[in-house]
Each structure stands twice: as C-alpha cells, then as structure tokens.
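J.: quick one, what's the 3D model for this:
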Amino acid sequence: MRRTGTSRRSALTATGAFALGAVLTGCGGGPQSPGTSGGTGARTVALRAEKALRAAAARDSVSLLSRYEQAAAAHPVAETGLAPLQAAVREHLTALGGPAKAPGGSPAPAPPAVPTDARTALKELAGEERRVADARTVALLDAGPELARLLASVAAAGAAHAYLLTELAKEPLE
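T.: The predicted structure is shown next:
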C-alpha cells in the first residue's frame, strides 16, 4: 500500500484545530443574528434573571439584618456576640448591591416577634441564617459565574454565622 501523505498525527492535529475553532466560535461574544439563540434578547433575559437573583438575595439580607437588629435590641446581653455578625450581614447586603438599610420606598416585611428568651432568640436567628444560606446555595444553579461566586461566599458565611449563633446560644449570656 502506498502512503497518502496524511499521517495519523496530522489528522489528529487538524481535527483538534477544527474542534477548537468550533468551540471558540460558539463561545464568542460577537454580534449574532436575531434568529439565533444567544442573541441580544437572550442576553437581556439572562441579565434580568441575574438582577432578580441579586435583588432576592439583597431582600433576604435586609430581612436578616432587621432580625439581627431586633434581637440585639431585645437582648442587650447578646449584643456583643451579635455585633460582628450583624456587621458582616450589612457588608453582604452592600456587596449584593442593596442599601445599608431597608429601601425607603417599600418597607421590608416585618420579621416575627423576637422571643423573650435570649437563647431561643439566638437559635431562631441561627435557623434564619441557615434558611437564607440554603436559599442562596440553591440560587447558585441559576446565577452567572460572578454572581455565583458571590452567592457561594455569602452562603458559606451565613452557614458559619448559623454555627456561631448556635454556639453563642450555648454560652452563659450574663
């Protein structure tokens, strides 16, 4: 048999170059015709979804911050332990693009009444931190890379807060 001049190595190289070209073309951010998926309409929908995820996460932070403030006001004995966690929640809210306080136009829903027992209040606050952290973890599936990293970081911090609040509830609060 006679050699055709195409070696296995050159065929694999050509196939790899073709595949790389196809991948780079598919990932390009260039303009697309209106009939193709991934056009401007799809980007607009994706941006709106990101904005909605970010707004929902900010609302959760506003609610959480309000609960911290109420717990600290109702139980001054726990205020020292709550202050750094409350400050972290405020920073999370800022990172999510929300205001440092609840927006003036639409007040945040009133959180439930704070229990009269400080330990119970701390345990409920820990449960709320877990709920919010879980919700942010689920939201990762729909978030873009940048927002997903932020949500993952804030969810991890929330899980740590839940642990710290649970431990704080075990300590003597006097």
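J.: going forward, measure contacts and count neighbours with C-alpha atoms only.
T.: Fine.
J.: got the contact list for the helix or strand that residue 22 is a member of?
T.: Per DSSP states H and E, residue 22 falls inside helix 8-27. Residues outside helix 8-27 that contact it (CA atoms under 8 Å, 6 or more residues apart in numbering): none.
J.: report the distance from the following helix or strand past it to the chain centre.
T.: From helix 8-27 onward toward the C-terminus, using DSSP H and E, the following helix or strand is helix 40-74. Taking the mean of its C-alpha atoms, helix 40-74 sits 9 Å from the chain's own mean (CA atoms, centre = their mean, to the nearest Å).
J.: nearest residue to the middle of this structure?
T.: Nearest to the geometric centre of the chain sits residue 151, at 1.8 Å (CA atoms, centre = their mean).
J.: in stretch 132-144, what's buried?
T.: By neighbour count on 16 or more other CA atoms under 10 Å, the buried set for stretch 132-144 is 132, 133, 135, 136, 137, 139, 140, 143.
J.: next, the structure of the following sequence, for comparison with the previous one:
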Amino acid sequence: MHRTGTTRRSALTATGALALGAVLTGCGDGADSRSASGGADAGTASLRAGTALRAAAARDSASLLSRYEQLAAAHPVTAPGLAPMGAAVREHLAALGGPPKAASGSPAPAPPAAPTDARAALRELAGEERRVADSRAAALLTAGPELARLLASIAAAGAAHAYLLTELAKEPPA
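T.: The predicted model follows:
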C-alpha cells in the first residue's frame, strides 16, 4: 500500500524551504531599503560620533598627562610614584590618536595649579582620574564596539590609577 497525501517529512521540508526563502528575502530587502533610505547617512553620523568621543577622550588624557607632569615637577618626591602612571596615560593618549588638535589655533587650557601640599595634590589628581574614568565608562553606551573596548580598558586603568594615587597620598613623605 502506497501512502498518498502529505507526510511529515515532506511537510517539514516544505516548511523549512518557505522559512529559508522568507529569511533570504527579508535580508535582501532590509539591506536594499537601508542603503536606499540613508544608511550611508547613519553610518556617517555614527563615524562622526565616534570621532567626537575619541577626540574628547584624547583631550581628557592630554589634560591628565599635563596634571601628572605638573605634579611631578611641583613635588619631586612624588615623581617616582607618578612615573608609571604618567607613562600609562601617555600610552592611552597615543592609543586614542595622539594629542587633540586645538580648535581655531587656540591652545588647550592650562590645568589648575597643583596644591602646595603633595598629599593634597595627589588626592586632587586621584579625584580627576576618577572623574575621567567615570565619564569614559558613561561614554561606553554610545561608542561603537572597537572604541568601547578601548574606552573600557582606559577607564579601568584610570580607576586603578585613582586607587593607587589615593594610597600614595596616604604614605608618609620620603
């Protein structure tokens, strides 16, 4: 006896073929409609936003590096403890694309003068590192994947620097 009609195997095959066709058609239409309706504009806007985030992060790193250098110069006793962290900030600046370009030829604002007390200056720098790390962590929500990974890494390093600076401020002067 030969079975006539629809078997389970033929029903599954037909359903799979229809689903595959729908998926392939959906993928093709979505890509075409995105490019036709301004997908390039969205890509350009995303690129501009990423560039702006990177430039802001580079400005923050340049400011932090300046603060490290200023603190080491004002309080030479802190220089050995600050040197590795300053070098890391210099590397962060390089990873972000180097020093930011000054807008309209105006120089970047000078950092505030370091306090005369080395411990107070270290605590102030720790606070600045914490603030910058927090702003970079907040920027992760709008950054693209590659920039988000870089910012997350730099934010984690900044949080570690803040901790180390706080501990360095607690040490007795040498």
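J.: turn the buried residues of stretch 132-144 of structure 1 into JSON lines, columns for secondary structure.
T.: Below are the buried residues of stretch 132-144 of structure 1 laid out as JSON lines (DSSP: H, G, I helix; E, B strand; the rest coil):
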{"residue": "132", "secondary structure": "helix"}
{"residue": "133", "secondary structure": "helix"}
{"residue": "135", "secondary structure": "helix"}
{"residue": "136", "secondary structure": "helix"}
{"residue": "137", "secondary structure": "helix"}
{"residue": "139", "secondary structure": "helix"}
{"residue": "140", "secondary structure": "helix"}
{"residue": "143", "secondary structure": "coil"}
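J.: could you find which two of those are furthest from each other?
T.: Farthest apart among the buried residues of stretch 132-144 of structure 1 by CA to CA are 132 and 143. That separation is 15.9 Å.
J.: residues contacting the residue nearest to the centre of structure 1?
T.: 136, 137, 139, 140.
J.: got it, and residue 72 of structure 2?
T.: Contacts for residue 72 of structure 2 (CA under 8 Å, 6+ apart) come out as 78, 79, 82.
J.: ignoring the adjacent residues along the chain, who's closest to residue 78 of structure 2?
T.: In space, and not counting its chain neighbours, residue 78 of structure 2 is closest to residue 72: 5.9 Å by CA to CA, 6 or more residues apart in numbering.
J.: now which residue in structure 1 aligns to the one you found?
T.: Counting by TM-score structural alignment, residue 72 of structure 2 lines up with residue 72 in structure 1.
J.: hang on, the earlier thing: Throw the contacts of residue 151 of structure 1 into a markdown table and include distance to residue 163 of structure 1, thanks.
T.: Shown next, in a markdown table, are the contacts of residue 151 of structure 1 (distance: CA to CA, whole Å):
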| residue | distance to residue 163 of structure 1 |
| --- | --- |
| 136 | 17 |
| 137 | 17 |
| 139 | 21 |
| 140 | 21 |
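J.: list of residues touching stretch 105-113 of structure 2?
T.: Contacts of stretch 105-113 of structure 2 (CA under 8 Å, 6+ apart): 63, 66, 67, 102.
J.: ok, now stretch 119-128 of structure 1?
T.: 64, 67-68, 71, 114-115, 161-163, 165-166, 168-170.
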